[in-house]
Each structure stands twice: as C-alpha cells, then as structure tokens.
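Novice: Predicted model and sequence below, questions to follow.
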Amino acid sequence: MIKRVKKILITGGASGIGAAICRRMSNRDSLFLVHTRANKAGLEKTIRDIEKNGGRADAEFADLAVKGAARLLIQRAIEFLGGLDVLVANAGYALNTPITDVSDEDFETAHATIARSFFELATAAIPHLEKSNCGRIVGVSAFGPHVWRTNVTPFAATAAAKASMEITAKALALQLAPSGITVNLIAPGFVRKDQKAHVAISPETLDKLIAEVPMGRVAEPEEIASAVAFCASNEASYITGQIIHVNGGLV
C-alpha cells in the first residue's frame, strides 16, 4: 500500500483531476491546503470529501495568473500546514483556440496561470520541502506538448504553457536531486470532466478525440490521481525528472 504524505498543498483542487487527487491522497494522517481560483462550491465539496476520509483541510482562493500570487499561496500553506511535504501543481487554463487566433492577453494568461505559477510555487516551496523527509513536487501537465493531430484543434496556447512547465520541472529535478526532493509531471490524455462536461470542446470534437485514443475511451480523474499519488509517495523516491503519460496509448 502506498504510504501517503501528510502536509499537502494542491492547486486547482475544486473539481476534476484536482478533486480526485484530494480524495485519493486523503486519510486520517493527511493535512491539506486546497486552492481554487473561484469555485467555492466545488472547493467546499472537496474539503468535505477529505474530511470524510479522515483528513483535515482548509481552503484558499487565489488567481495564480497574478504575479506573486503563487508565492503568497506557499506562505499561506506554511502558516496553515506548519510545513510542506508535497506540492501538487494542478491549476490549468484550457483554451481551445487555433494558435493564430489566440490573443496576446490569452497567451500571456495561459503562461502565467500554468508555467509562471509553477515556477513561483516550486521555488518558494523548496526551503520548506528541504525540511521534509519526503519532499515531492508533482505537476499535472498534458498530452498537448507531445501529441498532435491534424483533424482536431489543439489547445495550442495551453500546450505551449505546459511545455514551459515541463522544462522548468526538468531543470528543478536536476538541481534538487542531491537533496532528495523529487520533481515529476503527470501528462494526462483526455479526461472525463465533472457535470459541466468539456466546456472547451464540442461533443462532435470530443467524439473525434476519443477515436484517436487506442483504448477507445477517456480517462477517469481517479486514474490520473493514482499516478499523482504514486509520484508523491515514498515508493517513488528514486523517480525524478520524469513525465509520466497517462493517456490510454496516445503516441
């Protein structure tokens, strides 16, 4: 059985993959600070689920596209958690627009929300993770930087931001390896969303996307959460600098 960590900060934890990660990693020995930008109802449900599993949690609202907001989130986490064992960077920005139609503002927002916030979170967390005996940074990337198809519109701006996040993670993994802190990314394929469904994808496009998956289906959020939980565990102590693809066989 995977031994779960205790003091956890997760961004984007109010729904979908983030909420599933909280459910998967919560137990009576876990303490969470769960972030969302504005989904109060979703965050409250996530916290109830954590508590149902025996864990404890508090909520924090922040727009990570704002410069410095991610660093402040780390400060808030340390105040509540009293330390940090695991940082899970899951906040995203889904923009299903052809790259030539992406505005400067949207491109910058995607980069700020995904790539810059990951850099701010990770670098601010390092001094605290160094005090843990199981320091883990786990980011949720995407298939976008790796898998391209001509018959569907890619999330180009999102993919560009995720690619920057991946390079940052590899650089951090290399530098932090001597300290024992690991840095890994999970790259999901298409994942089933909550009841709002794929708000950035039409049903017709979603059917085309599923047809591209060798397993013939989208992933459940829990399948992504299991990969995140493993990378955050003691069992993954010799795995760092890796991008683990959980995508049903997309190549």
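Specialist: Thanks, I have the structure now.

Novice: all contacts plus neighbour counts: C-alpha atoms, from now on.
Specialist: Will do.

Novice: where along the stretch 151-251 of the chain do the helices fall?
Specialist: Using DSSP state H, counting those that start in this stretch, the helices found in the stretch 151-251 of the chain span residues 156-176, 203-211, 221-231.

Novice: thought H111 was touching A163?
Specialist: No: H111 is beyond contact range of A163, at 9.8 Å (criterion: Cα atoms under 8 Å).

Novice: neighbour-wise, which of the two wins?
Specialist: Neighbours were counted for H111 and for A163 using other Cα atoms under 10 Å; H111 has more, 25 against 21.

Novice: where do the strands sit along the stretch 51-200 of the chain?
Specialist: Along the stretch 51-200 of the chain, the segments classed as strands by DSSP state E, counting those that start in this stretch run 56-61, 86-89, 136-140, 182-188.

Novice: Run the angle between the longest one and strand 136-140 for me.
Specialist: It refers to strand 182-188. 20 degrees (axes from the mean of the first three to the mean of the last three Cα atoms, to 10 degrees).

Novice: Contacts for strand 182-188 next, please.
Specialist: Residues from elsewhere that reach strand 182-188 (Cα atoms under 8 Å, 6 or more residues apart in numbering): 135-143, 166, 169-170, 172-173, 176, 224, 227-228, 231, 237-247.

Novice: Surely F190 and M215 touch.
Specialist: No: with contact defined as Cα under 8 Å, F190 does not reach M215; the gap is 11.3 Å.

Novice: Check it against this one:
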Amino acid sequence: MSRVVLVTGGTRGLGRAVAARFRASGDTVIITGRDESRLAATAEEIGAHSAVCDGADPRQVARLAGDVGPELDVLVNMAGANTDLASAAGEDDALEQVAAAWRANLDANLLSAVLTSTALIGKMRRGGSIINVGSIGAEYASTSYGAAKAALAAWNAGLSAEVGPKGLTANVISPGYIEGTDFFRGQLTEQRRTALIAATHDGRPGHPDDVAETAWFLASPGARHITGQTLHVNGGAHTTR
C-alpha cells in the first residue's frame, strides 16, 4: 500500500534525497519549503506534491496540516539549518547578536519540528513514523546550532513515549559531515574538509543517500521496535555504546 509521506525542508540536499527515496518506493510524497519557485521545481523533478510552509510559523503549520489531507504515515522533520548570524562590528549590540543567533537556530531546528509534529500527530496512522533530523554538532553543543540539535534529540525521547501507544515510532537521524549539500554555504576550507573525513573510521565523507536510506529503513516494517533512539550516520566520527 502506498504511504503518505511528508518531508519538511525537502527542496534540496538531505531533504530532497529523502523525499526522492520515498518516491522511488512508490509512496505519495509531500515536500515543504519557503522558496515557492524552488519548491515547485523540486516537486516536479521528483514527482512530489508541494506546500509552501515556514515550520517556525504556527499559522503556516496549521495551514499545512489542513493541506496534507486526512491521513499521514511518515513525517520527516528535515527543515532546519545553521542560522548563526555573521558577527557584527561593535560591542553595544554583541548581546543582541547572540540572542538573535540562538533564537534563529532554536526556531529553525527545534521549534519547527515541535510545531509540525504537534499539528500532524493526530493524522498519523498506526505503524507510522516520525523521523527528526539532528546533527553530530549536538554532541558538542557549543554553539546555538549544536544546542538546538541536542534539544531536538532530548525532545524526541519524550515524543517517542507520547506516540508509542498510538502505534507510532519517533527517532532521530544524526548525520556527520555530508557532501553534496550547501550546509557550509561555500565556507568549508579544504583543510577543514580533510579533517572531517579523517575523523571517520571509513575514510569517506557522507552522502545524502546515506541519510535517505536510513530514513527509509526507520519507516519500514523492519524498524517497528526501534523508537526513542538517535541513529548516528557519520562513518564513526562519533561513536556510542
């Protein structure tokens, strides 16, 4: 049976790869984004439906919930980015810059997932999956981005307990360095790239398909007893036991 899958932030990078993977399985996929033209182009390319939505805006999320339809099987909360602002000159506004950077990252990486999940849980069918996308940065949390992703993982543990009785799972995928995205906005030096790859055990950068296949597995029948977990997809750059 074809599932209904919603991927927020599905216009490029990891979100696009995840959406394309579910489409390849014959699922009905809806992607969201804030850039209407890019959203429409991506949806046409991969054969998905589209809905313009800023996940940190409660009114837009409420509208999205109405647009999705009566039933949903998989929710992938991919929307988010490192929104750290460029440092400003001058000491007088230094604290304002810090506050803005933290609020922006919390909105993009935590609040968007919380609002979207809250709005859509009631539509999800038993056997469904909520997949939140975190980051290896959560293991250090020295920045507003890392702290927001750490909060996402902590929230997911409680979400799993909440939705488990409804027959749903909730997990986090935590990627390490992934090539083929614009995460670093062109600011990744070759020295830094070499260091990130050297930190892995398998000696290679991640690829969007690594995350997409993990998301597909977490939504599959074989993963029904995996919930409340953070799955690290980083080639061993961060290990758990």
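Specialist: Received, thanks. In this text the structure is predicted, and so the values were computed from the model without any measurement.

Novice: May I have the TM-score of the superposed chains?
Specialist: For this chain pair, the superposition-based TM-score is 0.85 by TM-score structural alignment, normalised by the length of the second structure; 230 aligned residues with a Cα RMSD of 2.5 Å.

Novice: just to revisit the earlier point, now distance to P127 of the first structure too, for the strands of the stretch 51-200 of the first structure, in a markdown table please.
Specialist: Below are these laid out as a markdown table (distance: least, Cα to Cα, whole Å):
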| stretch | distance to P127 of the first structure |
| --- | --- |
| strand 56-61 | 21 |
| strand 86-89 | 12 |
| strand 136-140 | 12 |
| strand 182-188 | 14 |
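
Novice: closest to A197 of the first structure out of those?
Specialist: Taking Cα to Cα, strand 182-188 is the member of the strands of the stretch 51-200 of the first structure nearest to A197 of the first structure, at 16.5 Å.

Novice: Could you tell me where that closest one falls in the second structure?
Specialist: On the second structure, the counterpart of strand 182-188 of the first structure by TM-score structural alignment is residues 169-175.

Novice: What does A232 of the first structure correspond to in the second structure?
Specialist: Aligned partner of A232 of the first structure by TM-score structural alignment: A219.

Novice: Can you get me a residue count around its match?
Specialist: A219 of the second structure, neighbours per other Cα under 10 Å, totals 27.

Novice: ok, now the one 5 residues further on?
Specialist: Other residues lying near R224 of the second structure total 16 when counted by other Cα under 10 Å.

Novice: and if you look at G80 of the second structure?
Specialist: For G80 of the second structure, the neighbour count with other Cα under 10 Å is 25.

Novice: and the gap between the residue lying closest to T230 of the second structure once chain neighbours are set aside and E44 of the second structure?
Specialist: Once flanking residues are discounted, T230 of the second structure sits nearest to V172: 4.5 Å by Cα to Cα, 6 or more residues apart in numbering. According to Cα to Cα, to the nearest Å, V172 of the second structure and E44 of the second structure sit 28 Å apart.

Novice: So for these two, which sits in the more crowded spot?
Specialist: Comparing V172 of the second structure with E44 by other Cα under 10 Å, the one with more neighbours is V172, at 27 against 12.

Novice: Quick check: the more buried one vs A141 of the second structure, distance?
Specialist: 16 Å.

Novice: Likewise for P208 of the second structure?
Specialist: Taking Cα to Cα as the measure, P208 of the second structure and A141 of the second structure are separated by 23 Å.

Novice: Ok, T83 of the second structure next?
Specialist: Using Cα to Cα, one gets 14 Å for the distance from T83 of the second structure to A141 of the second structure.

Novice: Can you pick out the residue with more neighbours from these two?
Specialist: Remark: of T83 of the second structure and A141, T83 carries more neighbours, 19 against 16, as counted by other Cα under 10 Å.

Novice: list the contacts for the more buried one?
Specialist: T83 of the second structure neighbours (Cα under 8 Å, 6+ apart): 101, 104-105, 108, 145.

Novice: Just the closest of those to A17 of the second structure, please.
Specialist: A108 (19.6 Å).

Novice: Let me know how buried the closest one is, in neighbour terms.
Specialist: Counted with other Cα under 10 Å, residues neighbouring A108 of the second structure total 23.

Novice: Can you name the residues that contact the aligned partner of it in the first structure?
Specialist: Mapped onto the first structure by TM-score structural alignment, A108 of the second structure lines up with T113. Applying Cα under 8 Å, 6+ apart to T113 of the first structure gives the contacts 63-66, 91-93.

Novice: 7 Å - rerun?
Specialist: Contacts for T113 of the first structure (Cα atoms under 7 Å, 6 or more residues apart in numbering) come out as 64-65, 92-93.

Novice: A237 of the second structure too?
Specialist: Neighbouring residues of A237 of the second structure by Cα under 7 Å, 6+ apart: 199-201.
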